[in-house]
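In: Attaching a predicted model along with its sequence, questions to come.
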Amino acid sequence: MKPDLRERWENGVIVGDGAMGTYLYNFGFPVGISYEELNLLQPEVIGDVHRRYIDAGAEMLETNSFSANYYKLSKFGLESQVEEINRAAVRIAKKASAGRAYVAGAVGSIRGGKRVNVTDQELTRYYEQQMAALLNEEVDAILLETFYDLGEMRIALGRARHLTDVPVICQFAVDQVGRTLDGYTISDAFGMLLGEGADVLGFNCHSGPKGIMSVMSRLGGPLNVPLSVFPNAGLADYVDGEYIYGATPEYFGECSTAFADLGARLIGGCCGTTPEHIAATVQALAAYQAAPLREGKPLPKPSETAVLTRSAEGTANGSSGNGRIPAITELVKERHTVIVELDPPRDLDIGKFMEGAAALKEAGVDALTLADNSLAVTRMSNMALGHLVQAELGLRPLIHIACRDRNLIGTQSHMMGFDALGIDHVLAVTGDPARFGDLPGASSVYDMTSFEIIRMIKQLNEGVAFSGKPLKQKAKFVVGAAFNPNVKHLHKAVERLEKKIASGADYIMTQPVYDPELIVAIRQATAHLDIPIFIGIMPLASGKNAEYLHNEVPGIQLSEEVRRRMDGLQGAEGRAMGVEIAKELLDIAMEHFNGIYLMTPFMFYEMNVALTRYVLEKSKPKAAHLSRS
């Protein structure tokens, strides 16, 4: 007989299961169907997934009922089968478990971070209906997961506590900002939920291990309250029509002990995880000895006013224009040319951004490039900041344009605005899917591919609108394209690059490269191309940063040597080693390319000030030689 769940996590770490939805997707079940209906149509398939996780060592199964509520099922005409689908979910899990694991009734957020027209009264009714069905089959716990708002979580928890005294696990989907979408700090949110009857507090989905670990570390744990973590297998990459997750089982297992050290007593996986990830977690925790919960720190009491504050300090104003200077594509033919990326802020305080831009201008950068809500995380408009950089600092802005956020109308309007502001250098990118950003309820537009947006921007240079109608004058855009060389088959990536050039790309900017041999390989593979390539270099900020980039961020791979050198380093020591490694990469890059593209980690612009000066100092002998010839 299994011990009571509360007793079990008091004395050790429980390993949960992994993903259901993405695992079924990998089995060939398409997006757009109700996976919960499979409880009735193909129960043997759901049972097989549960058994795979049991065989991997999972001690807790989640029922296949995440979206089995009235509102979500009504999208498929299944709203009359809420009870039947949920009860079947429990029976399937219990049969697969055969007494070897706890079974938690999975209940997902209904609003899901979206501004859907569902009232609080309707939420109360829908949650009670679903949880009653799960409880009628005697689940061991209720697991409330992937909630973005504290308000909705409190409604669900309230219904659970009205119906039962079984353990209730409350999990938010948040990123490194560490706040719910309705503005509460995680500490405040957890404190309120604990006072309202939650047994376990935690996180799942949305972020990979590093993102969740970052939020957990702010709690000052381990706490005297059990925490749960079910991360994704890193960030998803969309490749050839499929979502690919990069975090390996080995990396996932390594992270599990770090989670346990931070107070996690329930560890499993969410999107992209597989039985292999769970097996690695089980192995990593096999000998782990958890300290008694009572020795942990108590959660601080919620603040009286838990609101999201905004700072408008540092707003810059003034006017001046930058004189006409040669295009990036002209400069790079003559000398080493440096472009530095500095991310716009996530809040309204632009002080540090402008400070960094000014320091980089002083160091001698040729352009400052600003991403367009990279990783689908909401940031200040790069158009507005680009104008300030140009007007106040006399520094050329190079602006990213993502296909994700604007339809054809919005994109042409956006480009016309850039033309009016005199911003003429842009980089066309596809953009990461909105569902993986900080507003998962937002829509990804994708009216155009990266090939099409390049062609249509160049069409404006001919004085022709996207609609085909003539404009009264011609634009003067210099359009760049992105290139990811961190792939298994470099020649295929180059073939895709050739299509972007055929669409009208004037220059290329690569993803960060950390392998000197790859830099040489890129030079050889692109020698036939007649447009400039800017090699991407992003200095590493710490050992944790290195592992996060290698394991969780699509398109970035670090060599074993780089990971070894960064291992365990943090703070100033980590940044110093990151700059040293970047200089070694620059030594190779500058032999083969005139274009250098530096990316700034975590607004540590001082690192790229140093690297910019290194490039310019190192290129002086070449410039002197050119002046004599």
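Out: Arrived safely, thanks for sending.

In: from here on, contacts and neighbour counts on C-alpha atoms
Out: Fine.

In: List the buried residues in the helix or strand hosting residue 391.
Out: Assigned by DSSP states H and E, residue 391 falls within helix 382-393. Under the neighbour-count criterion of 16 or more other CA atoms under 10 Å, helix 382-393 has 382-383, 385-393 buried.

In: Not counting its own residues, what contacts stretch 65-82?
Out: 33-34, 36, 85-86, 89, 105-110, 126-127, 129-130, 133 (CA atoms under 8 Å, 6 or more residues apart in numbering).

In: hold the first one in mind and look at this next one:
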Amino acid sequence: MAFHRPKLPQLSRGDFLTDGGLETTLVFHQGLDLPCFAAFPLIMSERGKEILHDYFRPYLAIARRQGIGFILDTVTWRANADWGAEIGYSADDLADIQRRSVAFACHVRDRYTTPSTPIVINGILGPRGDGYRVGARMRPEEAQRYHSAQIDVFRDTEADMVTAMTLTYPEEAIGIVRSAQANGLPVAISFTVETDGRLPSGDTLESAIEQVDAATGSGPAYYMINCAHPSHFESVIDASGAWIERIRGLRANASELSHAELDVATELDPGDPAALGGHYRALRQRMKHLCVIGGCCGTDHTHIQAICEACAPLDAAPSAELV
């Protein structure tokens, strides 16, 4: 079934929020065991869906209070073939999980959307590899074939778009964008960076964005940065160039630790929510085109609230609380 997909509202009607660090919240705050850091098995049980609903609810409440939109992610960051197989899920299982994830997101959307808080259903893809390390580096053609397994499924759901999060090198992004284009799906690309502002592959953020745009006819609707603290990439954003205007979203980590340090951490580093909000405020002053604001590892709804309080453009007419 083909679904009509209107223009993405986050590109035309102001700020949109996202959630924070789903997996770190579930593991460190709720004590859940997520095999391979995969949250998608929760979608298979009623109790799991209750946990996910309780997780998203405070973020939706913040968006409602601010009177702004919300981008609601599916819980499918680890639902690709390699990670799925590692924890015992077949290709058919994963396709079913994606459809269930979109259906769950649609249920939440239908319950909580308002005229001032539109909700975008965002099909999430993760890297084939770790997300902190490059590992084997696919060519764009291989990446397109690999990620089409997920994108083909999202095409036939009510997902409004897809976003590839925590990508570590440009060739994988090129393949994902080409697959999304072939399926008629809007796509956003989110790179992660190390403490020096470069991708784990060593590519600069500027080079990665320019490579993807050149290879896809500026295919992504926009780019994002996620899974890095603002202090890791603020100096890069000080540069000039059209590529910076292609970055429309930020989902930063709470912690200033490096990927290597976070990878071996046994306790959550929540950082300083107020300080994180200050970083976002400073970045927004330089990047007037930012429209998607959220968090990543170590952040929860308290960080998102602090970011909203720090960023004046997010202060809109208040609306009713969620019930």
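Out: Perfect, thanks for sending it. Here the structure is a predicted model, which means the values were calculated and not measured.

In: Not counting its neighbours along the chain, what's nearest the spatially most central residue of the second structure?
Out: Among the residues of the second structure, the one closest to the centroid is residue 165, at 5.1 Å (CA atoms, centre = their mean). Spatial nearest neighbour of residue 165 of the second structure, excluding adjacent residues (CA to CA, 6 or more residues apart in numbering): residue 190 at 4.8 Å.

In: aligned partner of residue 156 of the second structure in the first structure?
Out: Matched to the first structure by TM-score structural alignment, residue 156 of the second structure sits across from residue 136.

In: Hmm, its match is touching residue 88, no?
Out: No - with contact defined as CA atoms under 8 Å, residue 136 of the first structure does not count as touching residue 88 (11.0 Å).

In: can you tell me which of the contacts of stretch 65-82 of the first structure are in strands?
Out: 105-108 (DSSP state E).

In: Please pull up the equivalent of residue 233 of the first structure in the second structure.
Out: Mapped onto the second structure by TM-score structural alignment, residue 233 of the first structure lines up with residue 254.

In: secondary structure class for that match?
Out: At residue 254 of the second structure, secondary structure determined by DSSP: H, G, I helix; E, B strand; the rest coil is coil.

In: Residue 55 of the second structure: neighbouring residues, count only.
Out: For residue 55 of the second structure, the count of nearby residues is 19 (other CA atoms under 10 Å).

In: Can you name every helix or strand that the helix or strand harbouring it contacts?
Out: Assigned by DSSP H and E, residue 55 of the second structure belongs to helix 46-66. Contacting helix 46-66 of the second structure under the criterion 3 or more CA pairs under 8 Å, 6 or more residues apart in numbering; DSSP states H and E are the following elements: strand 69-73, helix 91-112, helix 301-310.

In: right, so the ones you listed: which one is the most enclosed?
Out: Of all those, strand 69-73 carries the top mean neighbour count, a mean of 25, counting by mean count of other CA atoms under 10 Å.

In: quick one: which of the ones in strands among the contacts of stretch 65-82 of the first structure is most hemmed in?
Out: Tallying neighbours with other CA under 10 Å puts residue 105 at the head of those, with 31 neighbours.

In: what's near enough to touch it?
Out: Residue 105 of the first structure is in contact with 62-63, 65, 90, 131, 134-135, 139-143, counting by CA under 8 Å, 6+ apart.

In: for residue 283 of the second structure, same thing?
Out: Going by CA under 8 Å, 6+ apart, residue 283 of the second structure touches residue 234.

In: corresponding residue for it in the first structure?
Out: Matched by TM-score structural alignment, residue 283 of the second structure corresponds to residue 259 in the first structure.

In: Let me know the secondary structure of its match.
Out: Three-state call for residue 259 of the first structure (three-state DSSP): helix.

In: before we move on, the earlier item: what angle do the helix holding residue 55 of the second structure and strand 69-73 make?
Out: Orientation note: helix 46-66 of the second structure sits at an angle of 160 degrees relative to strand 69-73 (axes from the mean of the first three to the mean of the last three CA atoms, to 10 degrees).

In: by contact count, what packs against the longest helix along the first structure?
Out: As assigned by DSSP state H, the longest helix anywhere in the first structure is helix 605-628. Identification of packing neighbours for helix 605-628 of the first structure by 3+ CA pairs under 8 Å, 6+ apart yields strand 337-341, helix 351-363, helix 571-592.
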